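*Asks:* Show me the folded form of this:
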Amino acid sequence: MIHENLLLIVTLLMAVSMLSMLSEKLKVPYPIFLVLAGLVISFIPGIPVVTLNPDIVFLIFLPPILYAAAWNTSWREFWAARRTISMMAFGLVFFTSTAVALVMQLLIPDFPLALGFLLGGIISPPDAVAATSVLQTVKVPKRVVTILEGESLINDASSLIVFRFALAAALTGEFTFSNAATNFFVVAGVGVFIGLLFGFALFYIHKYLPTTASIDTSLTVISPYLMYIVAEYFHTSGVMAVVSGGLFLSYRSHEMFSYNTRIQAYSVWDVFIFILNGFVFILIGLQLPAIFTALQLYSLAELVFYGLVISVLVVLIRLMWVFSGMYLSCFFNKRERKLSWRNEFLIAWSGMRGVVSLASALAIPLTLEGGAHFPHRDLLLFITFVVILFTLVFQGLSLSPIIRWLKISEEENEDKEQEVEIRLRLADAALNHLQTNYVAELETIDAYGRIKDRYQRMSEIANQKLLKEDTEKAVPHFLPKYRRMLLELVNVRRRELYKLRNEKSYSDELLRRKEHELDLEEARLNE
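*Replies:* This next block holds a predicted model:
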């Protein structure tokens, strides 16, 4: 019961926050650090054995994590890279599952092919959080991040569908490829339909009903659970429902949310996803004792050998698939811009496994339909854990050195130019509006004139950047000092606000409101 484990849950949540601070200090991505920390904590004497319920992972953790990832993915960039993403999310999953099945049958002669596909479906999808959280600490091209994020959104669905069919084959002993292929497209397609249906409904609720920022934020938290549960109720893909609904709502978010809803929702979701991700990764590390104690039929050397062979196999398969697939994709589509081999290697090396793989492995039933013990279940769990640990720690920790060694950097020039163009367009639009609608006020009221001068300066500075005329003299020496001055004024006003609070003569509500205004201003200046 939850009340019996409440102290453990709260303690783990506190540990997530403390360990995340330590990971920031040590410059280690927090998913990797939390997995290792959970592994160390699990061997402390007296620590209770923590078992992860797969139903809880799929129901509580997976929908919001996928929804947040979909929300932060650009639909335009996602669609532009759709061929590459589809090749990774579907083709690579099926190829990995097949290769793992064949190799496991070679390693263990009595290992059924259906169980091999089951293991392949479990360990084929890279984690939606691990790669992007590692890449946040370094600068890489946006197209690389888009492909990795898009792949992680879709491959969870394809791998879970492979897992379902392989599990059904293992339980019943029957498998028909044509039926499986047909069911795959039905399950995925209906899942997408359900997600879009909820997306349309929620769009009109947010846009046309009299909601508040708190109601809108609450609905965004409830939405992924609703999409997932309904899709799973009809035996379709809950993952595809959440991803498709999240992408649709993200694309239309500017039409349905007010500024205060966006500010509140983004803050809530940042905290919510941080807690969920941290909790899941530390739970992964805590699973080893429960998995290891159940293994009695194999020696430690055999277990480590099987785990390392499969780990190396999935890494090599991904490397081979990415390089060959990218070449074929560009060969058949001449208009597609080819990535450099360095960026292709980065995509291939970022295949870190995580919580979906472990939850899938734990979802394997204990017995077959006739009541017999499920064959090799403990071995499947152990190999899954080794693959997660190997890819997450070895590949995750080596990503930053590899990026520096290959001299991969963010393509900043295009983004900077676009940012300046946007700034110029916004400033010119504001100037045109002022000069069209407030002609008399601009001539007679100083406040209007100062606003006009402000936007004129913004437009001139943006033009100087675009034309590169006296840029080094006019912009770099002026703007940083100007920004520092504005930040100093924010801090001066903040100190005065503290004095007003200590005087105890003013309303706390008004003081909090003014403090929030200063927070927003400081956040804008620090962007």
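*Asks:* Going by C-alpha atoms from here, please, whenever you check contacts or count neighbours.
*Replies:* OK.
*Asks:* how deep is the residue nearest to Ala81 when sequence neighbours are not counted tucked in, by neighbour count?
*Replies:* Closest residue to Ala81 apart from its sequence neighbours, by C-alpha to C-alpha, 6 or more residues apart in numbering: Ile147 at 6.6 Å. Neighbourhood size, Ile147 [other C-alpha atoms under 10 Å]: 23.
*Asks:* Please identify which helix or strand holds Ile147.
*Replies:* Element membership for Ile147 (DSSP states H and E) is helix 142-172.
*Asks:* Leu362 touches Thr51, doesn't it?
*Replies:* No. In this structure Leu362 lies outside contact range of Thr51 using C-alpha atoms under 8 Å: 9.3 Å.
*Asks:* more neighbours, those two?
*Replies:* Between Leu362 and Thr51, counted using other C-alpha under 10 Å, Leu362 has the larger neighbour count: 23 against 15.
*Asks:* That one and Asn5, how far apart?
*Replies:* In this view, Leu362 and Asn5 are 20 Å apart by C-alpha to C-alpha, to the nearest Å.
*Asks:* Now do the helix or strand just after the helix holding Ile147: which elements does it pack against?
*Replies:* The element immediately downstream of helix 142-172 (helix or strand, assigned by DSSP H and E) is helix 177-208. Applying 3 or more C-alpha pairs under 8 Å, 6 or more residues apart in numbering; DSSP states H and E, we find helix 177-208 packed against helix 142-172, helix 213-233, helix 238-251, helix 253-256.
*Asks:* any idea which helix or strand carries Lys338?
*Replies:* Assigned by DSSP H and E, Lys338 belongs to neither a helix nor a strand.
*Asks:* what about the closest residue to it other than its chain neighbours, neighbour count?
*Replies:* Nearest non-adjacent residue to Lys338, counting by C-alpha to C-alpha, 6+ apart: Cys330, 6.3 Å away. By other C-alpha under 10 Å, the residues close to Cys330 number 16.
*Asks:* I'd like to know how far Cys330 sits from Ser459.
*Replies:* As judged by C-alpha to C-alpha, Cys330 and Ser459 stand 40 Å apart.
*Asks:* Then Thr293?
*Replies:* 67 Å.
*Asks:* same thing with Val186?
*Replies:* Applying C-alpha to C-alpha, the value for Val186 to Ser459 is 53 Å.
*Asks:* What of Tyr228?
*Replies:* Taken as C-alpha to C-alpha, the span from Tyr228 to Ser459 is 47 Å.
*Asks:* Second input sequence below; structure requested for side-by-side comparison:
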Amino acid sequence: MDTVLTTLGLLTLVACSGLATRFLPRVPLPLLQIALGAALAWPDVGLHVPFDPGVFMLLFIPPLLFAEGWQIPKREFGNFRGLILVLAVGLVLATVAGLGALIHAMVPGLPLSVACVLAAVLSPTDAVAVSAIAGRHRLPPGLQHVLEGESLMNDASALVAMKFAVAATMTHSFSLPRAALDFVLMACGGVAVGVAFSWAFGLLHHRLLRWHEGHPVKPTVLLLLLMPFAPYLIAEHFGLSGILAAVAAGMTANMLDVKSSRFNASHLQTRATWDVISFAFNGLIFLLLGLQFPDILRHAPPPSHALGPPSGQHLPELFGAALLIMAALLALRFAWLACLTGLPVWLARLRGRTPAARPSLVLLGVGALGGIRGAITLAAVLSVPLTLPDGTAFPARDLLIFQAAVAIVLSLVIGSVGMPWLLRKLDGSAATAHEREERWARKRASLAAVRLLDTVPAALEPLADAAPGEADADALAAVHARVGHDYRRRLAQAAGDHRERRASHWSTHLEKTLRLQALQAERNELHRLRLRHQINDETLRTLVDELDRHEVALRGHGG
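*Replies:* Okay, here's the model as predicted:
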């Protein structure tokens, strides 16, 4: 009963925190939720929720990563795949090596492998927190897509790096070739599991779980919501990357869905449910972090004696070390982005070509501040083993947890202050690219519907043959321009005129059929534009959702 009440209380807090942002618009929602959690747990008689990293990873991470994999625009992901890969793998490895060496030098007596464990858990970023902090200041589309793709991919590389750093601490040995081979096998295996499962599920969905046109089946919606957990569990069972399996499953499911332009009313129900689940899970993640924070501070270890007993008397020195670590993370990220974007310019000049425009320092600053730490960092550091194989305590585990927790909060605070300030200095023209694409796609879809309406006489011949005797060609033309058909139908029904009611019913059915055909023509055109990469997934999703809502209303059911 206590667990149920605690869960209900936390979900209520998540909802209240979302409402509170209306009155505190300048406070990022993740930061507010962390503060609420810390306030609840700070007194000795406060709320204390035990944190099991395994349960946390299984319950929260697969659905959130699956949803991010589903929603990320695949066209932009392909366009920026090189930059995303270098950030998700190269920057993680550089952070583990560079930051690990710095932490090893900062803390006397701390083994290098343990310092690399901390560097590894600080490597993954959280795109959800970035979007929450940006708020009403829309990120430039290109940068947003890069940050989203990086956060999807670097979770796996960071956790694999952490795994090998922990193994090196416990066994006192490390083999770089073996680690590289294991990394490739885990990553490729996880992706293969996600793609295969999503493809098989899609096949069953279209062949065995088919429903009557326009009538969604709620069990199917429930299966779609449970879908992310299966590839994650399968991959983890075989020692592969469950995170990449969930991401690959989400991306594959979206690509399979794009290929089908058939109306599916359950899409609206599924997407609405996913939005609520994502909001609740993200809120719970940051509340749980806040709930752990007081205990982490109370058990803060002395930084200059990492292997000593816990103590809470060294907070100034610990926070100073945390600030230095955060400064190093930001500097390394900024330098990495500057080198990545400057290299093509340098190569173009070397070959005597006109280089492309180099990103401004403001844009690079936004990219550096976009490396906010979040849920994966907390779960990873709390999953560090308690003891070594010989039974002794894992070196400096309390220090690792403290520094990781403070880094999450510092990255949120620095980002919430610096990112909106920098975004105001950027040219807003780039942020309107999505709106221009959406307007263009809407125009193309409308033209497709108009082309279909031009062929109405031929398309509706079967219905015209079945029309009442009083109907003629003028009735077909009237269907196009009729505005007050609802009122005439109501009057006919009120008068009890059976002949008029029959004619009204036929013309209403004719108009409904015509509108459904026009909506399907729009949907076909939008999917064709997406398959040709003329629009991205976000534009397709926005406009198809509008068409689905119109069709659900026209069919007279809401699922």
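*Asks:* Structural similarity score between the chains, please.
*Replies:* Superposed pair, TM-score by TM-score structural alignment, normalised by the length of the first structure: 0.81. Supporting alignment: 461 aligned residues with a C-alpha RMSD of 2.8 Å.
*Asks:* nearest spatial neighbour of the residue mapped onto Gly342 of the second structure from the first structure, skipping sequence neighbours?
*Replies:* The equivalent of Gly342 of the second structure in the first structure is Tyr327 (alignment by TM-score structural alignment). Nearest non-adjacent residue to Tyr327 of the first structure, counting by C-alpha to C-alpha, 6+ apart: Lys338, 8.0 Å away.
*Asks:* The one you found and Leu328 touch, don't they?
*Replies:* No. Between Lys338 of the first structure and Leu328 there is no contact under C-alpha under 8 Å: 10.5 Å.
*Asks:* Neighbour count for those two, which is higher?
*Replies:* When Lys338 of the first structure and Leu328 are compared for neighbours, Lys338 comes out ahead with 14 against 11, by other C-alpha under 10 Å.
*Asks:* So for Val186 and Ser459 of the first structure, which sits in the more crowded spot?
*Replies:* The neighbour comparison of Val186 of the first structure against Ser459 (other C-alpha under 10 Å) goes to Ser459, with 22 against 14.
*Asks:* list the helices and strands whatever helix or strand that one lives in packs on?
*Replies:* Element membership for Ser459 of the first structure, per DSSP H and E: helix 446-467. Judged by 3+ C-alpha pairs under 8 Å, 6+ apart, helix 446-467 of the first structure is in contact with helix 412-437, helix 439-444, helix 471-474.
*Asks:* Quick check: which of these is buried the most?
*Replies:* helix 412-437 (a mean of 14; mean count of other C-alpha atoms under 10 Å).
*Asks:* and it, how far from the chain's centre?
*Replies:* Taking C-alpha atoms, centre = their mean, to the nearest Å, one finds the center of helix 412-437 of the first structure at 31 Å from the center of the full chain.
*Asks:* Against which helices or strands is that helix packed?
*Replies:* Under the contact criterion of 3+ C-alpha pairs under 8 Å, 6+ apart, helix 412-437 of the first structure touches helix 446-467.
*Asks:* residues making contact with the helix it packs on?
*Replies:* Helix 446-467 of the first structure is contacted by residues 417, 420-421, 423-424, 427-428, 430-431, 434, 441-443, 470-471, 474-475 when judged by C-alpha atoms under 8 Å, 6 or more residues apart in numbering.
*Asks:* roughly how far out does it sit from the chain middle?
*Replies:* Worked out by C-alpha atoms, centre = their mean, helix 446-467 of the first structure lies 38 Å from the chain centre.
*Asks:* Helix 412-437 and that one, what's the angle between them?
*Replies:* Put simply, helix 446-467 of the first structure runs at 150 degrees to helix 412-437, going by axes from the mean of the first three to the mean of the last three C-alpha atoms, to 10 degrees.
*Asks:* Quick check: buried residues in helix 446-467 of the first structure?
*Replies:* For helix 446-467 of the first structure, the buried set under the neighbour-count rule, 16 or more other C-alpha atoms under 10 Å, comprises Tyr448, Lys452, Tyr455, Gln456, Met458, Ser459, Ile461, Ala462, Asn463, Gln464, Lys465, Leu466.
*Asks:* cool, and stretch 344-360 of the second structure?
*Replies:* Val345.
*Asks:* need the contact list for Glu149 of the first structure.
*Replies:* Contact analysis of Glu149 of the first structure by C-alpha under 8 Å, 6+ apart lists Ala69, Thr73, Ala128, Thr132.
*Asks:* The last one: how many residues sit nearby?
*Replies:* So that's Thr132 of the first structure. Thr132 of the first structure: 18 surrounding residues under other C-alpha under 10 Å.
*Asks:* ok, average deviation of the strand or helix carrying it from the second structure?
*Replies:* Assigned by DSSP H and E, Thr132 of the first structure belongs to helix 130-135. Helix 130-135 of the first structure differs from its equivalent in the second structure by a mean of 1.8 Å after superposition (mean C-alpha distance after the TM-score superposition for the first structure).
*Asks:* Go ahead and name everything in contact with that helix.
*Replies:* Counting by C-alpha under 8 Å, 6+ apart, 29-32, 145, 148-149, 350-354, 392, 396, 399-400 sit against helix 130-135 of the first structure.
*Asks:* at 6 Å what do you get?
*Replies:* By C-alpha atoms under 6 Å, 6 or more residues apart in numbering, the residues outside helix 130-135 of the first structure that reach it are Pro29, Ser350.
*Asks:* Likewise for stretch 85-101 of the second structure?
*Replies:* Applying C-alpha under 6 Å, 6+ apart, the contact partners of stretch 85-101 of the second structure are Ala115, Cys116, Ala119, Ala120, Ser123, Glu150, Met153, Asn154.
*Asks:* now the end-to-end length of it.
*Replies:* End-to-end span of stretch 85-101 of the second structure (C-alpha to C-alpha): 24 Å.
*Asks:* any chance you could map the strands in the stretch 1-150 of the first structure?
*Replies:* Under the criterion DSSP state E, counting those that start in this stretch, the stretch 1-150 of the first structure carries no strands.
*Asks:* Now the top helix by length along the second structure: buried residues?
*Replies:* Criterion DSSP state H: the longest helix present in the second structure is helix 315-350. By neighbour count on 16+ other C-alpha under 10 Å, the buried set for helix 315-350 of the second structure is 315, 318-319, 321-323, 325-326, 328-330, 332-334, 336-338, 341-342, 345.
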